[in-house]
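Q: Could you look at this predicted model? Sequence included:
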Amino acid sequence: MSKLFCNSHLTFLRSRTISTFISKIPISISPTTTSRSLSKHTLIYPQSNPRKQFSIRAFETSSEKDSSTECEKESSGGEIADEFGNGSLKRSDEEYPSGEFEFKEIAGWDGFVVKLRMLFAYPWERVKKGSVLTMKLRGEISDQLKSRFSSKLSLPQICENLTKAAYDPRISGVYLHIEPLSCGWGKVEEIRRHIVNFKKSGKFIVAYVPVCGEKEYYIGSACGELYAPPSAYFALYGLTVQASFLGGIFEKVGIEPQVERIGKYKSAGDQLSRKNMSKENCEMLTALLDNIYGNWLDTVSSTQGKKREEIETFVNEGVYQVEKLKEEGWITNIRYDDEVRIYVCH
């Protein structure tokens, strides 16, 4: 499942089978008629701040379990005594929150407050009902919040925008323009998770990919519909990792790096001391690639309603004609960007 290419300077590894208004956010909204910037607009979603009760067992060490058990017996009313002797904590058998996103429609008093605030909102905070949230994902996605003058969205902004759009009654759906990404798989997984959570609101989400690799398709396949232009370039060639080694260069210039290591899988100093990749490092990276690629196959196959073997065979063929992608159900249809925008706005 993995191929290794080595030379004195570079090692290349490929895995082939491989209710309230919230603060202003930098997004753009496409209304039903025109598209306008809403860098100063706000979206609405319910503000919840429930008081969480944690079991004392979540923080105690194994040596403290016996003493906590005695405190539990001595406390009355089925509660556990805290460090001050007060029986204020819940019992330890209470289930921990799963963290699963649960969409609850705004209703009752919260719904009335939202409509009231929308009625008396400032002109620059007003958004037409039935608008479409438009976001462009491309390049490196930062972990930190960007400034208001930056054109790129950070990971917190993307996730927060999707959550707010799910609750905002003025937003009918989301349009994602996905261009080549250079971020890690952890960020890609987080964005996809929020897309799946957004779909629980019952609103539509449409993606457009002019250039598509594994990361772009992993996000786009989570959307309800995926479009590509006739000139789209798909490159689902698998996952790769590469590493540089400077041992041969240092040897020629008379430098001898001194690296101390404990354990054969500690490869941080290999870049300075070795000329090629060690067997242990190759084993570690191969296992990592196989795990990521296996998860990609399982997720895409479950989304597309196909078997994992079919997805794997299609990727290994390496023929990605746009017409064939449409026929086999990899994309919804072949359309240009302006056609998709008109489609989602109507």
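A: Everything's here; your move.

Q: rest of the way, CA atoms for contacts and neighbours
A: Will do.

Q: Return the set of buried residues in the host helix or strand of Tyr293.
A: Assigned by DSSP states H and E, Tyr293 belongs to helix 279-304. Of the residues in helix 279-304, 281-282, 285-286, 289-290, 293, 296-301 count as buried by neighbour count, 16 or more other CA atoms under 10 Å.

Q: list the buried ones in whichever helix or strand comes after that helix?
A: Note on helix 279-304: by DSSP H and E, the next helix or strand toward the C-terminus is helix 308-317. Within helix 308-317, the residues that count as buried by 16+ other CA under 10 Å are 308, 311-312, 315.

Q: Throw those into CSV and include distance to Leu181, thanks.
A: Formatted as CSV, these follow (distance: CA to CA, whole Å):
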residue, distance to Leu181
Arg308, 25
Ile311, 22
Glu312, 22
Val315, 19
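
Q: hold the first one in mind and look at this next one:
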Amino acid sequence: MKRRTAWILVAGVAAVAVGAAAVGGLALALRGRGAGWSANNYLYLDLQGEISEEPPSSDLGTIFERQPPSLRTLVESLERAADDPRVSAAVLRVSILPDSGWATVQELRDAVGRFRRSGKPAYAHLEFCGNKEYYLASGCDKIYAIPSALIELTGLRSEVSFFKGTLDKVGIQAQFEGVGKYKNAPNQFTETGFTEPHREQMDALLDSLYGQFVSAIAQGRRRTPEDIRAAIDAGPYDGSSALRAGLVDELVYQDQLDTRLKGASRLTPGRYVKGSRGFGLDSRPKIALVYVVGDIIPGRSQGSPLGGGFAGSDTVAEALKDAREDGAIRAVILRVDSPGGSGTASEVIWREVGLARQKKPVVVSMGDVAASGGYYVGMGSDAIVAEPGTITGSIGVFGGKFSLHGLYDKIGISKEILLRGRRADLFSTYRPWSDDERVRMRELMESFYRDFVTKVAQGRHRSYEDIDALAQGRVWTGAEAQRNGLVDRLGGFAVALDLAKEKAKIGKG
């Protein structure tokens, strides 16, 4: 593997960031050596729980290693270990990853593949895992499991709840207007089941993801796709039945696996990466990494007490502006993991991407989801990179409100509303929209949709009619989006980095 030549700076614009970081300051060197480590080590990735997109938002996160580390740290540890003669193997203890999407596990699996191509083995060890986790494990040379392991390899499903019946019972009326026959986000509140376009879209997503799932496992286990489909239909498995089915290679406990590594010391990703970087200055070309993680909102980025967070347009725009004005930065990677949000906030970020692009290349790297506003922010970039399992597209718009008048009547609440202006109570929850108000709301939605499609067409160098046919609020996997011309290349951050270096004419040295 070639050593990375471009320097990566993290602009603090992730969902939990405290503000836009100054992207041109001091940084850790990439050429550190990790003094004090033995000559015989293995990299140990303990994968369970939430794998976050963004790095720690405070200095404490660099002192105490987060478990599991961020996606970027996990991938970087595998990349560094591939070239490190002191690291002989990688062990992945793969457990439940409840919040990780397909793109996250694909990016990790890709990194494992690059590690293996260095000639070093990677082993997976299973105790309890589901479909995504087994998919990740199948990218290793060997899969081990404890005898009582539970491997829930059962196939993929899409389960959507519809709340219209409940809302009707309690007197709540959902009122939404939107453009795009596949823009189905409000359907959970306005329908009692799938509409035909909604079902069509969900079936297509499942077909694409299931095809990727089966193909990758078949390749990793050296089996035919038909064999894997049969194995999935026969699941779930315990350790013994998984061994008989050829889904694992051997039943061993962790201590037995440690013994087979012949006394090698365990290195964890966070401390290994930090120690490998060192503390010197680096004079190589710089590439800024800017995060858009979480729902897109106006103002500052912020965390959420319920988990996740929000990407604030002011925070992201400031970081892009800093990167644009810093002469030492040669290119920008915009890392997007967002289902969308505010249309106006998305446009603020889109504008700043366009301004940055006038001075240096901007490449978008998509995570698990980059749809609706998540697609909007990056559609004007030089190139878009997505994993095959990324959920993207959703080029459409909707808006609306809930009328609670029926609920208020049931629980004895009454209101009196005084107005100055004919539509001052347009968004009051005390009454539904009139026909005239619905028409006006739809006019606004149609205007935004036309502008959205026009901007996509300009960014993708296609006609309005071409993009309109692909838009309509439809969601695509990254693989489908690339075939349709909405994405340029398939892959993770490593592919985006190589593309940014190529466009910035950063050499291989």
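A: Good, I have the coordinates. The structure displayed is predicted, hence computed values, not measured ones.

Q: TM-score for this pair?
A: TM-score for the superposed chains, counting by TM-score structural alignment, normalised by the length of the first structure: 0.63, backed by 232 aligned residues with a CA RMSD of 2.0 Å.

Q: What does Ser273 of the first structure correspond to in the second structure?
A: Mapped onto the second structure by TM-score structural alignment, Ser273 of the first structure lines up with Thr190.

Q: Next: Asp298 of the first structure.
A: If you follow Asp298 of the first structure across to the second structure using TM-score structural alignment, you land on Ser215.

Q: got a list of what the residue nearest to that match when sequence neighbours are not counted touches?
A: Counting by CA to CA, 6 or more residues apart in numbering, Ser215 of the second structure lies nearest to Pro225, which is 6.0 Å off, once chain neighbours are set aside. With contacts defined as CA atoms under 8 Å, 6 or more residues apart in numbering, Pro225 of the second structure is in contact with 214-215, 218.

Q: Pro225 of the second structure maps to what in the first structure?
A: Using TM-score structural alignment, the equivalent of Pro225 of the second structure in the first structure is Arg308.

Q: Quick one: map Glu190 of the first structure onto the second structure.
A: Mapped onto the second structure by TM-score structural alignment, Glu190 of the first structure lines up with Glu107.

Q: next one: His177 of the first structure
A: Using TM-score structural alignment, His177 of the first structure pairs with Arg93 in the second structure.

Q: just Glu323 of the first structure next, same as before
A: Aligning on TM-score structural alignment places Glu323 of the first structure opposite Ser240 in the second structure.

Q: how deep is that match tucked in, by neighbour count?
A: As a burial measure, Ser240 of the second structure scores 18 neighbours (other CA atoms under 10 Å).

Q: helices or strands up against the strand or helix carrying it?
A: According to DSSP H and E, Ser240 of the second structure maps onto helix 239-244. Where contact means 3 or more CA pairs under 8 Å, 6 or more residues apart in numbering; DSSP states H and E, helix 239-244 of the second structure is packed against strand 142-151, strand 250-251.

Q: mean deviation (superposed) between the shortest one and the first structure, please.
A: Right, strand 250-251 of the second structure. By mean CA distance after the TM-score superposition for the first structure, the fitted strand 250-251 of the second structure averages 0.4 Å away from its aligned residues in the first structure.

Q: how big is the offset of the helix or strand just after that strand relative to the first structure?
A: Using DSSP H and E, the helix or strand that follows strand 250-251 of the second structure in sequence is helix 254-260. Taken over the aligned residues, the distance from helix 254-260 of the second structure to the first structure averages 1.2 Å (mean CA distance after the TM-score superposition for the first structure).

Q: and for helix 254-260 of the second structure, what span of the first structure is it aligned with?
A: Per the alignment by TM-score structural alignment, helix 254-260 of the second structure matches residues 337-343 in the first structure.

Q: for the matching stretch, which positions count as buried?
A: For stretch 337-343 of the first structure, the neighbour count (16+ other CA under 10 Å) marks 337, 340-341 as buried.

Q: how about the residues you listed in TSV, adding distance to Ala222 of the first structure?
A: Output for those, formatted as TSV (distance: CA to CA, whole Å):
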residue	distance to Ala222 of the first structure
Asp337	19
Val340	17
Arg341	19
